[in-house]
Every structure is written in structure tokens, then in C-alpha cells.
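Colleague: Sequence first, then the predicted structure:
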Amino acid sequence: MASAAITLAADAPTLSSANTGFMLICSALVMLMTPGLAFFYGGMVRVKSTLNMLMMSFISLGIVTILWVLYGFSMAFGTDSGSIIGWNSDWVGLSNIGLTQLWDGYTIPIFVFLVFQLMFAIITPALISGALADRVKFTAWALFIALWATLVYFPVAHWVWGAGGWAFELGVIDFAGGTAVHINAGAAALGVILVIGKRVGFKKDPMRPHSLPLVMLGAGLLWFGWFGFNAGSWLGNDDGVGALMFVNTQVATAAAMLAWLIYEKIRHGAFTTLGAASGAVAGLVAITPSGGAVSPLGAIAVGAIAGLLCAMAVGLKYKLGYDDSLDVVGVHLVGGVVGSLLIGFFASGKGQSDVEGLFYGGGLTQFWKQCAGVFAVLAYSLIVSAILAFILDKTIGMRVSEDDEVAGIDQAEHAETAYDFSGAGGGAARTAAAPAPVAAAASKKVDA
């Protein structure tokens, strides 16, 4: 992702209404991804957990937005301190930012940049929720989001994208969030589930998706919104890099979906809709860090490799015994790692920078930089997330009771159900339930 840059006064950019409008549209597209994720996850759980799954994504829209205004933007993109964290007191509460004050080195206002980045901050903790389906108290989850965003997401965003952040200065390439979003969320998911344990009935009871059409709807919304997520991360549309990223997003996603389906057919004997949706998301994840650095042919390779490896990875939870409910680890962590590391092999030197990967004559220099970024973020997020989950579990408790989990977390936590079938009976049912005069009238009509 493009970040702040220092420019000479003579070269200072001026506000571009075209780029400003483009970035506002991209921001709206990224916002749509969080409801899309809610539908994607909501369809994958059992009926009794549908609303809880939707709410675990939606609540992030509320919590992270307020934190971002109060201090999150300042922590992520303020003046660097020790290459670890940022801070700018003028940005606290967003109270001292001019309407037309530009983001340094770019032609869009700071307000546009910060709202675009806000949407990334919102969806990242929402991604974690898929690993915790069926068993987490909603209050504990809401508090976890607030703590995790503050202690993990805001600092990591500064490392990767903030001017002065150590990964940014090292030259780690992350166009739109392979490390800061997907590895960050996937590692956090693994850390939390290792603390809170498995669902009741894991590996014993069937836990199939209750609504595959809902899953496909969510995947379609994610795919659509991801064009804003990726192409918008160049912060403008003047030099063609954003267009390259748009093309590569489509290409890699298609390749990953096909690779997943082929693996699934060979391994399990069928092309499933869940596999198509999951493969598409795996491709979107993998191209997120790499799409500005690779060619369209490279995007095919990135997508196909990610689709295959993520399809293989989702089965590891059964072998290793960790209960990643909706495959956040298998898709987002693995896909983010694959997409980030493959930059070291497929970077063409003709996209966002002149950096070349191994297959283009650049050696392994960039690969080792990518390794540093990938494994530092993975380790930090996993450890801090596990500590946060442990503290919450030992204080307010992270899990609902076993009885509530078995009966259904929707009723226990939200006093609602996703589907109300009480008025959906047929004629016989309605006649049986009708008051005596109504039933008698219906009988006379039948006799007539």
C-alpha cells in the first residue's frame, strides 16, 4: 500500500477530484466487504449460530470505527516512534485536520485516506471471528476486538504501511494487506482457538453449512468489494499500477477457484459450491500482497498455488486437533503467507516498483525480506492474541456454557433466531390451529 512520502514544495501535488472520488468509491467497496464476510461466514455455520456469526462481523463496524477516530489512525499512521508505533496528537479525535489537507505526497485529502484505511481496520478483526463460531460470548468478543485492534492491528499497520515502520523501511512488499490483514487475522485466530478449545462435538457431530446460497452471496460480495480493497491501495489512478492490481485480482481469484475445485474433485470426487467460494477467497487473499508486483501470468501462478495449498491446509485441523470452525487459518493465514512469500519469486520489476524476484533475475533478496515481515507479524499476532484470550477467559470468561452452545448461541446471546417457521404451516396446520368458528366455516366450504 502506498504510504506517506516527503516531497519538495515545487513538486507538491494538488487535490485531484478524480482520485478523491475514486478513493471514496473504493472505501465504500471495502466497507461492503464486512457485511459480505458476515453472509459468507453466516451461511457456513449451523442454523442455531447464524445470527451470532453475522453479529460478530457487524459489531466490528461499530467498535473499530470509534477507536479509529479516537486514537487508531494516529497510532497507525502518525509520526513514527522507534519504527514500532506512530502518534500525532493533531489526529486524536480527527479534530485538527483540514478539509482539503492532503495526505503527504498524494492528491487525496487526509480524510479520504483515513476512511479508506478505517475499512481495512474494521474487516481485519471480523476475519478472526470465523474461527470462533458457535462458542464465544458476545461481550467477550466485543472486548477482544477493542483490545486486539489497539495492541495488534494498529501497531502492525504502522510496521507495514506507516512511514518509518520497520517493515516499510526494510522494503517488505504488502500492496494491500497480506501481512497486516490476512496473516495478522489468521495468526490471531490460531492463537485464540488454542486457548478457548474446541466446539462441543468437534469431529463427532456433523457441522455442515446451513445455507450454501448465503455462502455464495457472501463470496460474491467479497469478490466485488475486493477490487476496491486492492486497486484502491495505490491511492490513485494516474500511472496504471492500480489497473494492474485490478486485473491481477480477477486473474488470481479465477485461478485459485479452479485449482481448489480440481484438487477437490481429485481428492473427494466432487466440485462443491463451498469449494468454489473458498477457492475464490483464497485467491483474493494471496493476490492482496502481491498483485502490484507480479504480471498477470504471475497472478495465475500465485492464485493456482494458493488455491491448491489452501485446499490442502483446511484439512489440517482434523489431523492436528485445533478447531478452526470456518477455516480462517487454512485460508487467510496460509493464503496470506503464500501470497507474501511468492513475491520473492514472481515480482516482475514492472509494477509498483523495480524489485525483481528470483524468477526474474533478482535473486532471493526480496524473498528474505518477505520472510522477515511474514514471520514477525505471524509470531506477534499469535502470541498477543493468545495472551488476550487467556486473560479474558480467566476474568469474564470467553465461552458460553456447554448447554447454551448445544441449544444454540443465537438464543443464548441474542434472544433471536435466524429463521422463524412458526407461521409457515400448510392448510391442514392452519386449520388445526384456527379458532373453532374459523375451522367450522372452513368445514362448511369444503362440504359445499
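Modeller: Happy to help now that I have it.
Colleague: From here on, just use CA atoms for contacts and neighbour counts.
Modeller: OK.
Colleague: Helices along the stretch 201-350 of the chain, start to end?
Modeller: For the stretch 201-350 of the chain, the helices defined by DSSP state H, counting those that start in this stretch cover 212-231, 241-268, 273-290, 296-313, 316-320, 328, 334-341, 343-346.
Colleague: another structure for you, compare them:
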Amino acid sequence: MNTAPAPMPPAYDSGDTAWLLASTAMVLLMTPGLAFFYGGMVRTQHILMMIKMSFAALAFGTLVWWAIGYSLAFGPDVGGAGLIGNLDHVFMHDIGLTTLTGHIPTYVYSTFQMGFAIITVALISGSIADRATMKGWLVFVVLWLLIVYVPLAHWVFDQDGWIVKHLGALDFAGGLPVELNSGVAGLAVALVLRAPRDFARREERPNNVPLVVIGAGLLWFGWFGFNSGSALSDQGTASAAFINTQLGAAGAMVTWPLVEKWRTGTVTTMGVVSSAVAGMVAITPACGEVDTLGAVITGLVVGAVCAFAITLKYRFGVDDTLDVVGVHGVGGLVGLIMVGLFATARISGKKGLFHGGGWGLLGKQLVAIVCVMAFSFILTWIIAKAVDLAVGFRAKDEYESVPGTERERAYDFQTAERLGALVSGKAVTSDDELVRQITRLLRAREESK
């Protein structure tokens, strides 16, 4: 016998729910987009490993969030200090079809926040591309989400979190727990896993620039849901976050290429797409707090700053392979500071320094930045070190130059390999070796003319 579904509570809003459902799907698409983005940036033999690391974050992040992560991040606050939630909602206990968070079903809100958790830990994989083991990564994902990400999500996203409730800092869509956190955590993990022997002289070339562009496009699309969905409604703030996201990306795409042209004499496709990502990173905490002029200025500033920041890894000898620290860490830092400078009462109700609000908000932003950086770096370093000692996190040195023993490859070079072996009389052991052999053959042909 069919029974009618239970009626929704009066507070339920179908329009806002529909918008958050769409935003959630967009946010969840960002991690497969990141898989393409990272996959195209690494050497050929590592592309599948990078893709699998992102999809592992999708699977394990989803289950961790469902089992305990959501409860610790958004359950009733323990002790009133705003540090962590309780275990009332483990395995989504006591949450039904008609349970609301505000005026949106809790199932929808929880899945939206799940997407944030997944993309944050997936971002860290870019700092250790080509030198991490999969078993170490899987253990790290689970531990890091529970020990580092979940408390930070409670601090910033929960209404009782100490950063938003007690400190009064502003972070509209996750500059602290997502962007700054992933960048600082990436730095800690990169230090634990150490740079390869030839890091200083090795030229990292993307294996597939169009794949990087496709990944960046998916990230760009998802970012509108990431930022605008954080308004939790389809009202004016969501529209401000929407246009500010576009303006921030556009601003960064002007200044980063200018810096690149000045430094190297050319503008690369990689620089262009990376600048768009940097712009959206910086506007994430500010998109619902600043007006359109503030968004443009944020983009212009972060494009120039991040273009320089990504070169610092060579000066300090830290192999942040795919520039997670330089783009997400530094970009998030810039965006959070811009909130303290350009927040306008017309959008957020609070004024930044340049809108007559004095130094108060900027000071709160700086306190939040320092606390999150210290918390993330220290705990991430401990987790990464423990994982390395317990199960092995850093791959053997040979993995950096010789492909793994997997039977699948990103590109089928089998026919070309046979041809290369036939011409040179030497077996081809990797895609890189194939490229070297073909290059030698072509060079010899040119020299013989």
C-alpha cells in the first residue's frame, strides 16, 4: 500500500533547495575536473596516478563525511567553545527526509559541504605529484579529513564555530578551510615527502596542455556553484558571488600573464589557466563580502602575487610540484586579506578598511589566517610523518623516473614503441624513453641532411 510522503515543514523553501541541489552537483564535478587539471600537468607515466588520487578522495571523502565527518563539523557544538561538533549525527543518525538546515533539507546541505571536504583534500595531491604511494594517500585522506579539515569546517562554516561566532572574521565560501588550508597542508606534506634528487634542475613539462584546459574549465564551472551556492539561497548575495567569481578570475588573467611576459618573454597557456584558478581562489572568501570593484582589484592583485609566488619553491627547495602552495595557499591568503580591506556593508553588513570600517575587520582576518595556518601545518606534518612511518607514504626514488608496474596507460603508445624498438634495436621501457628515442631519431635525420 502506497503512503503519501510526509509534508515538508513550513520553513522549507523549494526554490533555494533547487539552487543548492544544482550548486552541489557543480561542486562535486570540481574533483573530476581537478583530476584532469592535475593529470595533464604531470609527466605521462604519472597521469593515471594523479587521476586515481582525485577519485580516491571522492570515494573515501564521501564515506568519511557520511560516517562521522558531518556530525563533527555540523553537530551541536561541544562545550560552547566553537571548536568541534558532537557525535549526534554519526552515520547521519536522526536526519530524515524532512529534516531541515535552515530552510533546506539537511541531506542536501550535508552533500554540498561534502563536496568542499572532497575537493580540499584532493587539492593536496598536487603538492606530492609523482612521489606518493596510493596506500599512503588513502590513509592520509581519511586521517587528514577527520583531524584537520573537519575542525576547520566547524570553525568557519558552522554557526557556532569560533572564527565566525566568537572572532567575527569573514569567509564567505571557504578561503580558510579550503584554500588556505589546502595550500598550507600541501606545504607540510611536500616537506615530509621531500624533493626528488633532480628537483632543482628538472624541467616539469605538462604531458597534455589541452587536458589541463579542460580540467580548468570544469573547475571554473564548478566554482560558480561553490561560491554562489554558499549563499544557501537564490537571493541577492548569490548573484553578487556569481559575478564576483567571474570578475576575480578575469582580473587575475590580466596581471599573471603580464608578469610572465616580463619575466620570461612569453605568455604560456599554463600560465593563463593557472591565473584563472588563482583569481577564483582569492575571490572565494570575498565573493559575498565585496562589491564588483573589490572583486576586480582582488583578481588583479592575486594574479601578480601568485605569478611570483610559484617561483619561490625553487629558492627554498620545496617541491610543491603543481603549485598548490603558490596558488591555493598564497591565493587564499590574499583573498582573506582583501576581505579586511574591501568588505562593504552593502553586501555583508561589515565594512573593510577602505570602506570606513577601520582596522578591526582586517585584524580579525589576520588572526584567523595565523590560527588556521598554524593548526593546518602542524597537524598535517604530524599526520604525513606518521603515515610515512606506518605504511609508507613516499614512493621509492625509482618511481620518479620509471613508470609503475600497472598494466594500463593513459596513452596507447604500443605501436609506436614497437616501431621505435625496431628502428633502434633497443627495447622501450617507458613513455619518456619512447619520446627520447623518437627525438634522437628525428635529430639524427635532420643532421644527416
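Modeller: Structure received. Remember, predicted model here, so these are calculated numbers, not experimental data.
Colleague: closest one to residue 149 of the first structure among the helices of the stretch 201-350 of the first structure?
Modeller: Proximity to residue 149 of the first structure (CA to CA) singles out helix 328 among these, at 17.7 Å.
Colleague: so stretch 43-63 of the first structure aligns onto which residues of the second structure?
Modeller: Mapped onto the second structure using TM-score structural alignment, stretch 43-63 of the first structure spans residues 40-60.
Colleague: which other residues reach that stretch?
Modeller: 31-32, 34-36, 38-39, 118-119, 121-122, 125-126, 129-130, 134, 137-138, 141-142, 204-212, 322, 402-404, 409-410, 430-432 (CA atoms under 8 Å, 6 or more residues apart in numbering).
Colleague: now do stretch 252-261 of the first structure
Modeller: In contact with stretch 252-261 of the first structure (CA under 8 Å, 6+ apart) are residues 271-272, 275-284, 286-287, 299-308, 310-311.
Colleague: Return the members of those residues classed as buried.
Modeller: The neighbour count (16 or more other CA atoms under 10 Å) marks 271, 275-284, 286-287, 299-308, 310-311 as buried among the contacts of stretch 252-261 of the first structure.
Colleague: Can you give me every residue that contacts the spatially most central residue of the second structure?
Modeller: For the second structure, residue 123 is the residue whose C-alpha lies nearest the centre (CA atoms, centre = their mean; 3.8 Å). If you count contacts by CA under 8 Å, 6+ apart, residue 123 of the second structure has them with 34, 182, 324.
Colleague: measure the aligned residue in the first structure for residue 393 of the second structure to residue 138 of the first structure for me?
Modeller: Aligned against the first structure by TM-score structural alignment, residue 393 of the second structure finds its counterpart in residue 398. Distance, residue 398 of the first structure to residue 138 of the first structure, by CA to CA, to the nearest Å: 9 Å.
Colleague: likewise residue 53 of the first structure?
Modeller: Counting by CA to CA - residue 53 of the first structure and residue 138 of the first structure are separated by 10 Å.
Colleague: So those two - more neighbours on which side?
Modeller: Between residue 53 of the first structure and residue 138, counted using other CA atoms under 10 Å, the more crowded position is residue 53 (29 against 21).
Colleague: Sticking with that one, tell me its helix or strand.
Modeller: Element membership of residue 53 of the first structure, judged by DSSP states H and E, is helix 50-67.
Colleague: so how much does that helix differ from the second structure once superposed?
Modeller: Taken over the aligned residues, the distance from helix 50-67 of the first structure to the second structure averages 0.7 Å (mean CA distance after the TM-score superposition for the first structure).
Colleague: what's the spacing between stretch 383-403 of the second structure and its chain's center?
Modeller: With CA atoms, centre = their mean, to the nearest Å as the basis, stretch 383-403 of the second structure stands 22 Å off its chain's centre.
Colleague: and if you look at stretch 57-73 of the first structure?
Modeller: Worked out by CA atoms, centre = their mean, stretch 57-73 of the first structure lies 15 Å from the chain centre.
Colleague: What residues of it count as buried?
Modeller: For stretch 57-73 of the first structure, using 16+ other CA under 10 Å, the buried residues are 57-61, 63-65, 67-73.
Colleague: For residue 189 of the second structure, what is the corresponding residue in the first structure?
Modeller: Structural alignment (TM-score structural alignment) places residue 189 of the second structure against residue 192 in the first structure.
Colleague: wait, isn't its match in contact with residue 385?
Modeller: Yes - using CA atoms under 8 Å, residue 192 of the first structure is in contact with residue 385, at 6.0 Å.
Colleague: Just tell me what residue 273 of the second structure corresponds to in the first structure.
Modeller: In the first structure, residue 273 of the second structure lands on residue 277 (TM-score structural alignment).
Colleague: nope, residue 137 of the second structure is what I meant
Modeller: Using TM-score structural alignment, residue 137 of the second structure sits opposite residue 141 in the first structure.
Colleague: Quickly find the element holding that match.
Modeller: In the assignment (DSSP H and E), residue 141 of the first structure maps to helix 138-148.
Colleague: residues making contact with the following helix or strand past that helix?
Modeller: Downstream of helix 138-148 of the first structure, the first helix or strand assigned by DSSP H and E is helix 154-161. Helix 154-161 of the first structure is contacted from outside by 1-3, 72-73, 75-77, 83-86, 121, 165-168, 172, 174, 179-180, 377, using CA under 8 Å, 6+ apart.
Colleague: Noted, bye for now.
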